[in-house]
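> pasting a predicted model and its sequence here:
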Amino acid sequence: MLRIGLVGIGFMGRVHMLSFTDKPMIPNAYVKNGKLVAVCDIDSKKLEQAKKEIPSLEIFSDYKEMLASGKVDAVIIATPHYLHPLMGIEALKNKIPVLIEKPVGVFTKNVFELNEVASQNPDVVFGLLFNQRTNPFFVKAKEIIDNDGIGKLKRMNWMITNWYRPQKYYDNGSWRGTWAGEGGGVLMNQAPHQIDLWQWLCGMPTKVRAYCKFGKNRNVEVETDVTAYVEYPDGGSGVFVTSTHDAPGTNRLELIGNNGKIVIENEILSYKKLLVPENKLNETATANLMDPKNAPQFEEVIYTKKELGDIPWGVEHAITIENWINTIEGKEELIAPGIEGVKALELINSMLLSTFLDKEIELPIDSNKYYEELMKKCEKSEFKDTWRV
């Protein structure tokens, strides 16, 4: 059985750690096809607690020492965001398969370096914990889109404002809500899964204009409220709205093509397909709007958990970890290849850069310019640790 090492045993690291035991933090979130043999953290108290809970664990305070120990076959990285690319590069150079928590990094500049090392080591499995790619509703949406079920994308609207976080959430750690500690706010910490799904379903836009509100309704340095408009190369457009201070919030995704529409909200997926393709509609016949027969006709299919199945939060993490292990063993293909992580990160960076510079940003972004602007924020940040590199 594959010997797994884990770097970082904060909240999510602890979730992953206990998923390898018979007492996971999340009910039924078991990883059955690998064995956790080692953990690494700079906090000695966390290491002591881990050793009490799993006495067989090897413990390390230096991740490089763990990677060089010969005691792990593969490693999961669940440390602060800034460290993800550095630790990923070290693992790949040591020929050790690696699975990185979201986001893959804070700025594209060093994630491109990570991807370059990955390309030089193609036989070393590099995955990301984008566990929402296992969500049955988004899997179904992807299937419909890939089968040309909505046709050419015209419009994407996603309002996801149910990331409510009180001030106490930010006050629990000096690194939270800071440029030097987290490298961003709702885009970097809460919404990366949805931003990954956005590009996974729609592809990458070519232009971004965003309005990020920093510290809106919360005493933090970073963005807590975002509205972004994007344009796609084939003429489609999109709007993405997210926040951490709306209560109750909304999570509604609309994907509209020239031949159909998908809506996901409240654990329901509605798929409406035009019975007559848009390019064959008789526009003169629809002039009389009072006659329902003259309106475009469609058929609707409704999917719920009953039809698609239910994967509770936390169990998705375990499924993604098991997929990564099976990929290492040659049994499956990765749900979320590591090199794809830069796409979601580029969207995040472009939205922030658009606000920093107060202008529209063309993709691909200037990664050096983003890094320069981010470092200006970090220099003034209240968090003074050494994570940012």
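Arrived safely, thanks for sending.
> only C-alpha atoms from now on, for both contacts and neighbour counts.
Fine.
> for the most centrally placed residue in the chain, give me its contacts.
The centre of the chain sits closest to His193, judged by CA atoms, centre = their mean, with a distance of 2.7 Å. Residues near His193 by CA atoms under 8 Å, 6 or more residues apart in numbering: 102, 130-132.
> how about Phe356?
Applying CA under 8 Å, 6+ apart, the residues near Phe356 are Glu373.
> quick one: it is in a helix?
Yes: under DSSP: H, G, I helix; E, B strand; the rest coil, Phe356 falls within a helix.
> from Thr178, how far off is it?
16 Å (CA to CA, to the nearest Å).
> from what I see, Val226 and Val239 are in contact.
No: in this structure, Val226 is not within contact of Val239 by CA atoms under 8 Å, at 10.3 Å.
> neighbour count winner among those two?
Val226 (22 against 18; other CA atoms under 10 Å).
> next, the one to line up against it:
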Amino acid sequence: MKSVKVGLVGLGRLGQQHGDNLAFRIPRCELTAVCSVVEAEVKQARERWGVPYGYTSYEEMLANEELDAIFIASPSGFHCEQIKKGLEKGFHVFCEKPLGLHLAEVREVENAVNRHKDQVFMLGFMRRYDPSYQAAKEKINRGEIGEPVLIRCYGLDPASQIDGFLAFAKANDSGGLFLDMSIHDFDLARWYLGAEASEVWAIGGSYSRPEFAELGDAETGAAMVRFDNQAIGLFVAGRNCAHGYHIETEIIGTKGTIRIGSIPERNQAVVMNEHGVIHECVQGFIERFEQAYRAEAEEFIRCILEGRKPDVTVKDGVESTKLGYACKQSFTTKTLINVQEVILA
């Protein structure tokens, strides 16, 4: 195989980022087809990336025998069905997080992936491909902080994006705060701690925008998790961060601590004036993780060319979804949830 021909479904904000990478930045990759239910997006994408094929029907794109792989960047509620159909048609499949919004359907996807062992499946947990998060994993593996016993994660979206998110959430099922936002942190916790969640207690509320409560969601929420090795997880997620996009992770071990992203700096330039010392902050996830999005796409293409499987597996998606869904249940029912007994819904 000289190159991998890819069909991209979903042309929203993240789809645009993936499209730029697949079209221009990934060696031995050809963005060959694009798909969106919005015809104008398809037309614009074909012109922007010089793509020969455009579709408003996912099933029609899957009938294109020139393609080798499908790259899914559609809304979360479509992921499971699109993964299964892509695999059944014989394609390698990359899918953005989350794997799905309901445990029953992600179990179906897990079974589908396991039935197609000769095909590459990869889930978009891009933080594993960020240099800072990779460096932290290497330090943990070398024992530099001893045994990790606690992980603390902040995932805060910019307040400037609240209106856009609410408009999206009213038209699409986002899965709620914990499944939509904390899923990356849950994956990191499992990765760093080498353990699965056993119990969770989650709380939250709508503090500045009551629309979140009307959607059965939280504007800001927190979860405390016990893992099966007795390690502790503290997770905070919110959609109303005044200073920008704030992603922070701390891993506390028996012999030291690692912190990643304590200040969400845009760059190394610091302004000092009558307002104090000012660090400009990143304003969105694409800006913060631009390099990681490219790196994960490169890994997907290399796995296909080299005939190997990525480190991120379907099981990572299932277990992170299980924890996210348990947090959602705890938040809704106001009770402590045993993660292994979470309802298949």
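In hand now; what should we look at? Small disclaimer: the values here were computed from a predicted structure and weren't measured.
> so what does the residue nearest to the centre of the first structure match up with in the second structure?
Using TM-score structural alignment, the equivalent of His193 of the first structure in the second structure is His184.
> on that earlier part again, so can I have a markdown table of the contacts of His193 of the first structure showing secondary structure and distance to Ala68 of the first structure?
Output for those, formatted as a markdown table (DSSP: H, G, I helix; E, B strand; the rest coil; distance: CA to CA, whole Å):
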| residue | secondary structure | distance to Ala68 of the first structure |
| --- | --- | --- |
| Lys102 | coil | 24 |
| Phe130 | coil | 27 |
| Asn131 | helix | 28 |
| Gln132 | helix | 32 |
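> for those residues, which single residue is the most surrounded?
Counting neighbours by other CA under 10 Å, Lys102 comes out on top of the contacts of His193 of the first structure with 27 neighbours.
> show me what that one aligns to in the second structure.
In the second structure, Lys102 of the first structure lands on Lys97 (TM-score structural alignment).
> next, the contact list for its match, please.
Contacts of Lys97 of the second structure by CA under 8 Å, 6+ apart are 76, 123-125, 183, 317.
> tell me which of those residues is nearest to Leu101 of the second structure?
Ser76 (7.0 Å; CA to CA).
> so who does that closest one touch?
Neighbour list for Ser76 of the second structure: 97-101, 173-175 [criterion: CA under 8 Å, 6+ apart].
> what's the answer for Gly54 of the second structure, then?
33-35, 42-43, 46, 61.
> now the two most distant members of those residues.
Top of the distance list for these (CA to CA): Lys43 and Met61, 14.8 Å.
> between these two, which is the more surrounded one?
Of the pair Lys43 of the second structure and Met61, Met61 is the one with more neighbours under other CA under 10 Å, namely 21 against 17.
> looking for the alignment partner of that one in the first structure.
So Met61 of the second structure corresponds to Met66, using TM-score structural alignment.
> how about the helices in the stretch 251-389 of the first structure?
Listed in chain order, the helices of the stretch 251-389 of the first structure (DSSP state H, counting those that start in this stretch) span 305-308, 315-328, 341-357, 367-379.
> compared with the second structure, how much does the third one deviate?
To tie it back to what came earlier, the one meant is helix 341-357 of the first structure. Helix 341-357 of the first structure, aligned to the second structure and superposed, deviates on average by 1.2 Å (mean CA distance after the TM-score superposition for the first structure).
> in the second structure, what stretch matches that helix?
Using TM-score structural alignment, helix 341-357 of the first structure lines up with residues 317-333 of the second structure.
> for that stretch, what is the distance to the chain centroid?
15 Å (CA atoms, centre = their mean, to the nearest Å).
> for it, which residues meet the burial criterion?
For stretch 317-333 of the second structure, the neighbour count (16 or more other CA atoms under 10 Å) marks 317-331 as buried.
> roughly how far apart are Asp225 of the first structure and Lys377 of the first structure?
Counting by CA to CA - Asp225 of the first structure and Lys377 of the first structure are separated by 18 Å.
> who has more neighbours out of those two?
Set Asp225 of the first structure next to Lys377 and count neighbours by other CA under 10 Å: Asp225 wins out with 22 against 17.
> just checking, what residue in the second structure corresponds to the more buried one?
Taking TM-score structural alignment, the alignment pairs Asp225 of the first structure with Thr220 from the second structure.
> from memory that match sits against Ser206, does it?
Yes: at 6.6 Å, Thr220 of the second structure counts as touching Ser206 under the criterion of CA under 8 Å.
> in three-state terms, label the aligned partner of Gly204 of the second structure in the first structure for me.
Counting by TM-score structural alignment, Gly204 of the second structure corresponds to Cys212 in the first structure. Following three-state DSSP, Cys212 of the first structure is assigned to strand.
> what's the mean deviation for stretch 40-48 of the second structure versus the first structure?
Mean deviation of stretch 40-48 of the second structure relative to the first structure after superposition (mean CA distance after the TM-score superposition for the first structure): 1.8 Å.
> skipping adjacent residues, who's closest to Gly317 of the second structure in space?
Nearest non-adjacent residue to Gly317 of the second structure, counting by CA to CA, 6 or more residues apart in numbering: Leu99, 5.3 Å away.
> separation between that neighbour and Ile72 of the second structure?
Distance from Leu99 of the second structure to Ile72 of the second structure, by CA to CA: 11 Å.
> ok, these two, which is more surrounded?
Leu99 (32 against 27).
> helix or strand: which one has that one?
Of the helices and strands defined by DSSP states H and E, none includes Leu99 of the second structure.
> you'd agree it is up against Glu81?
No: checked against CA under 8 Å, the pair Leu99 of the second structure and Glu81 is beyond contact range at 10.3 Å.
> would you map the strands across the stretch 101-250 of the second structure?
Assigned by DSSP state E, counting those that start in this stretch, the strands in the stretch 101-250 of the second structure fall at 121-124, 148-158, 197-205, 220-227, 232-241, 246-253.
> could you tell me the angle between the second one and strand 220-227?
With axes from the mean of the first three to the mean of the last three CA atoms, to 10 degrees applied, the angle from strand 148-158 of the second structure to strand 220-227 works out at 160 degrees.
> which strands or helices does strand 148-158 of the second structure pack on?
The contact analysis (3 or more CA pairs under 8 Å, 6 or more residues apart in numbering; DSSP states H and E) places strand 148-158 of the second structure against helix 183-193, strand 232-241, strand 246-253.
> can you get me a residue count around Gly164 of the second structure?
By other CA under 10 Å, 9 other residues sit near Gly164 of the second structure.
> please apply the same query to Tyr170 of the first structure.
Around Tyr170 of the first structure there are 16 residues (other CA under 10 Å).
> distance check, it against Gly181 of the first structure.
For Tyr170 of the first structure, the distance to Gly181 of the first structure - CA to CA - is 11 Å.
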